[in-house]
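Enquirer: Need a 3D model of the sequence below.
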Amino acid sequence: MTTVAIDTGVGPLLRSWREQRRISQLELALRADSSARHISFIETGRSRPSEEMILRLAEHLDVPVRERNALLLVGGYAPRYAQTAFDDPALDALREGMDRLLQAYEPYPALVVDGTYDVVAANRGMAMLLDPVAEHLLVPPLNAMRLTLHPEGLAPRIRNLREWRADLLSQMERQIGLARSAQLRELYEEVAGYPVEEVAGYPVPESTGSTGSVPAPSLPFALPLLIEHGGEVLSFVCSIATFNTPMDVTVAELAIETFLPADRATADHLRSLTS
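Expert: Sure, this is the predicted structure:
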């Protein structure tokens, strides 16, 4: 799905990306082995960029693969990158590889999301954390942001909800700035509007350290997710991995999120559940 207006010239669109990245015409020219004069002519429509130039400028402006197709289309060229459905047989090897990766990470939670945070794969560790969650939130496609922040999702069990929510919303804002997705903006407005002060009768702590008898672990290197499960407060740090130099829109927008136990008690609790 293209997220730019087709009747907008490729020059103004490239200028918009350059300004968003806060790069001068001269700096972009140096990066792309061109001249500031030529960049200026492209942006004002006085010069029609070649397909190669559009792709070169898009690469140096860190334009997402989906938007590179849109730039090519507006510039009068065919899209360069395919957009293969995730369940297409062409991606069998990719799905199998991710499934093995998710299973190998068990009993720790891990999942794969697409560009709008819909869950396309998850392991049993993640399923464990989702119990209990309201049934209507588990109807496919599951959305990771909605599952986490909805009052009937994980939010009532997240002990440092205020901090974790702020971090997730900040992540979404960065993604919106990068992808310019109307669908992502709509999701952001939805989840940002969920109540925070009190969720399901459970008062949200003022800070990560305000968790009653369960203090937050000292983790200066990453914000922990503190979540209640089975009478225990589990502590995780999250890492996100994407594919290097993707040549397909679908693959470019996939992200593998893993939750690493931040303390021995959390690791022991998860292993006890699987044993």
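
Enquirer: make it CA atoms for all contacts and neighbour counts henceforth
Expert: Will do.

Enquirer: quick one, helices of this protein?
Expert: For the chain, applying DSSP state H gives helices covering 10-20, 25-31, 36-44, 51-60, 65-74, 92-105, 124-129, 144-149, 161-179, 182-192, 249-252, 264-274.

Enquirer: another one to check against the first:
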Amino acid sequence: MDFPTALRERRRGRNVSQLQLAIRAGTTQRHLSFLESGRSAPGRTLVVRLAESLELPLRERNELLASAGYAPVYPETPLAQLPGVRTALRHVLAGHEPYPAVVVDRCGTLVDANRALALLTDGVDPALLTPPVNVYRLALHPRGMAPRIRNFGQWAHHVVDRARQELAARPSDALAALVEELAGYAPARETGADHVGFAVPLQLDDLHLTTTVTTFATALDVTVAELKLEAFLPADEKTATRLRVSR
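Expert: Now for the predicted structure:
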């Protein structure tokens, strides 16, 4: 994809006008119009400013730079080569115990987890726990956690919808295939008087859990920026006691 098309699609996809983007990036609407029509070529610094102004994920910023003929600005370092990051993640995961917590990449592949995750994966087919483990598949697969999830319909659509949002924000063939697979596990969507929208708790056996998702918004490395820390918290005292006792 050439730069004019790439810039125009990203701007329109975020419902930002040429004038709005020009003001944010410190240029003029006329110049931006010339960039989107191919009548002007951008400098590297301007491409970075445009990407920042559109709040593009780091991977997309690199893609926009590449479409303009520039080398990537943001590195994509294998996590194994980032010992400081891995150590920090392990501290956070350990600090969340006795409650379960996981770190995943943008496709839901398990990067790390604390010991409390074992309580959620009890009885799961060992094949689903063989690396690389995908936590979305683990949750919805019939031989995964699915048989133990009492509100499986709601939880399944919650997981599928989150994966679809990720796909819309960061398209990839691998994630598209995963979304299609996950959608096949979910039952027909039903909404009624008890429908709670996106605020879906996980009811696993007698455990009632809520979740929080943390991202590393200030990261300047693609790998780190795409990590998510998902932490499970007890929704009632009975669940809290059960988790503390099982520690």
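
Enquirer: now what about the TM-score between them?
Expert: Aligned and superposed, the two chains score 0.94 in TM-score terms (TM-score structural alignment, normalised by the length of structure 2); 247 aligned residues with a C-alpha RMSD of 2.2 Å.

Enquirer: TSV for the helices of structure 1, including distance to Asp114 of structure 1 and mean neighbour count?
Expert: Below are the helices of structure 1 laid out as TSV (distance: least, C-alpha to C-alpha, whole Å; neighbours: other C-alpha atoms under 10 Å):
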stretch	distance to Asp114 of structure 1	mean neighbour count
helix 10-20	23	18
helix 25-31	30	16
helix 36-44	32	18
helix 51-60	21	17
helix 65-74	13	23
helix 92-105	13	14
helix 124-129	16	18
helix 144-149	10	22
helix 161-179	12	16
helix 182-192	11	16
helix 249-252	8	20
helix 264-274	26	14
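
Enquirer: now those as TSV including distance to Gly115 of structure 1?
Expert: As requested, the helices of structure 1 are exported to TSV (distance: least, C-alpha to C-alpha, whole Å):
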stretch	distance to Gly115 of structure 1
helix 10-20	19
helix 25-31	27
helix 36-44	28
helix 51-60	19
helix 65-74	10
helix 92-105	16
helix 124-129	19
helix 144-149	11
helix 161-179	9
helix 182-192	8
helix 249-252	8
helix 264-274	29
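
Enquirer: Which one, of those, ends up nearest to His229 of structure 1?
Expert: His229 of structure 1 lies closest to helix 124-129 among those, at 7.1 Å (C-alpha to C-alpha).

Enquirer: so that closest one matches what in structure 2?
Expert: Counting by TM-score structural alignment, helix 124-129 of structure 1 falls onto residues 115-120 of structure 2.

Enquirer: The residue most central in space within structure 2 and Ala127 of structure 2: what is the separation?
Expert: Centroid check for structure 2 by C-alpha atoms, centre = their mean gives Arg106 as the closest residue, at 4.4 Å. As for Arg106 of structure 2, its distance to Ala127 of structure 2 is 22 Å (criterion: C-alpha to C-alpha, to the nearest Å).

Enquirer: I'd like the distance between Ile42 of structure 1 and Leu13 of structure 1.
Expert: 10 Å.

Enquirer: What's the match for Val104 of structure 2 in structure 1?
Expert: Superposed on structure 1 with TM-score structural alignment, Val104 of structure 2 falls opposite Val113.

Enquirer: just Asp161 of structure 2 next, same as before
Expert: Using TM-score structural alignment to pair residues, one finds that Asp161 of structure 2 aligns to Ser170 in structure 1.

Enquirer: From the contact counts, what lies against the longest strand anywhere in structure 1?
Expert: Ranked by residue count, the top strand of structure 1 under DSSP state E comes out as strand 232-241. Applying 3 or more C-alpha pairs under 8 Å, 6 or more residues apart in numbering; DSSP states H and E, we find strand 232-241 of structure 1 packed against strand 225-229, strand 255-261, helix 264-274.

Enquirer: Which elements pack onto the last one?
Expert: Spelled out, that is helix 264-274 of structure 1. With contacts taken as 3+ C-alpha pairs under 8 Å, 6+ apart, helix 264-274 of structure 1 sits against strand 232-241.

Enquirer: quick check: angle from the strand it packs on to strand 225-229?
Expert: 130 degrees (axes from the mean of the first three to the mean of the last three C-alpha atoms, to 10 degrees).

Enquirer: Show me which positions of strand 232-241 of structure 1 end up buried.
Expert: Burial within strand 232-241 of structure 1, assessed by neighbour count using 16 or more other C-alpha atoms under 10 Å, is assigned to Val233, Leu234, Ser235, Phe236, Val237, Cys238.

Enquirer: which one of those is nearest Leu101 of structure 1?
Expert: When the buried residues of strand 232-241 of structure 1 are compared against Leu101 of structure 1 (criterion: C-alpha to C-alpha), the nearest one is Cys238, at 15.8 Å.

Enquirer: what's the counterpart of that closest one in structure 2?
Expert: Counting by TM-score structural alignment, the partner of Cys238 of structure 1 is Thr211.

Enquirer: for its match, what are its contacts?
Expert: The neighbours of Thr211 of structure 2, taking C-alpha atoms under 8 Å, 6 or more residues apart in numbering as the test, are Pro201, Glu230, Ala231, Phe232, Leu233.

Enquirer: Including neighbour count and distance to Ala188 of structure 2, could those residues go into CSV?
Expert: Formatted as CSV, the contacts of Thr211 of structure 2 follow (neighbours: other C-alpha atoms under 10 Å; distance: C-alpha to C-alpha, whole Å):
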residue, neighbour count, distance to Ala188 of structure 2
Pro201, 20, 19
Glu230, 18, 26
Ala231, 22, 28
Phe232, 23, 26
Leu233, 22, 28
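
Enquirer: Tell me which two in those are the farthest apart.
Expert: Largest separation among the contacts of Thr211 of structure 2 by C-alpha to C-alpha: Pro201 and Glu230, giving 13.2 Å.

Enquirer: dump the residue contacts of the residue nearest to Arg244 of structure 2 when sequence neighbours are not counted.
Expert: Nearest residue to Arg244 of structure 2, sequence neighbours excluded (C-alpha to C-alpha, 6 or more residues apart in numbering): Pro98, at 5.7 Å. Counting by C-alpha under 8 Å, 6+ apart, Pro98 of structure 2 touches Ala116, Leu243, Arg244, Ser246, Arg247.

Enquirer: How about Thr242 of structure 1?
Expert: Contact partners of Thr242 of structure 1, counting by C-alpha under 8 Å, 6+ apart, are Ala252, Glu253, Leu254, Ala255, Ile256.

Enquirer: The third one: neighbour count?
Expert: Same thing as Leu254 of structure 1. 22 (other C-alpha atoms under 10 Å).
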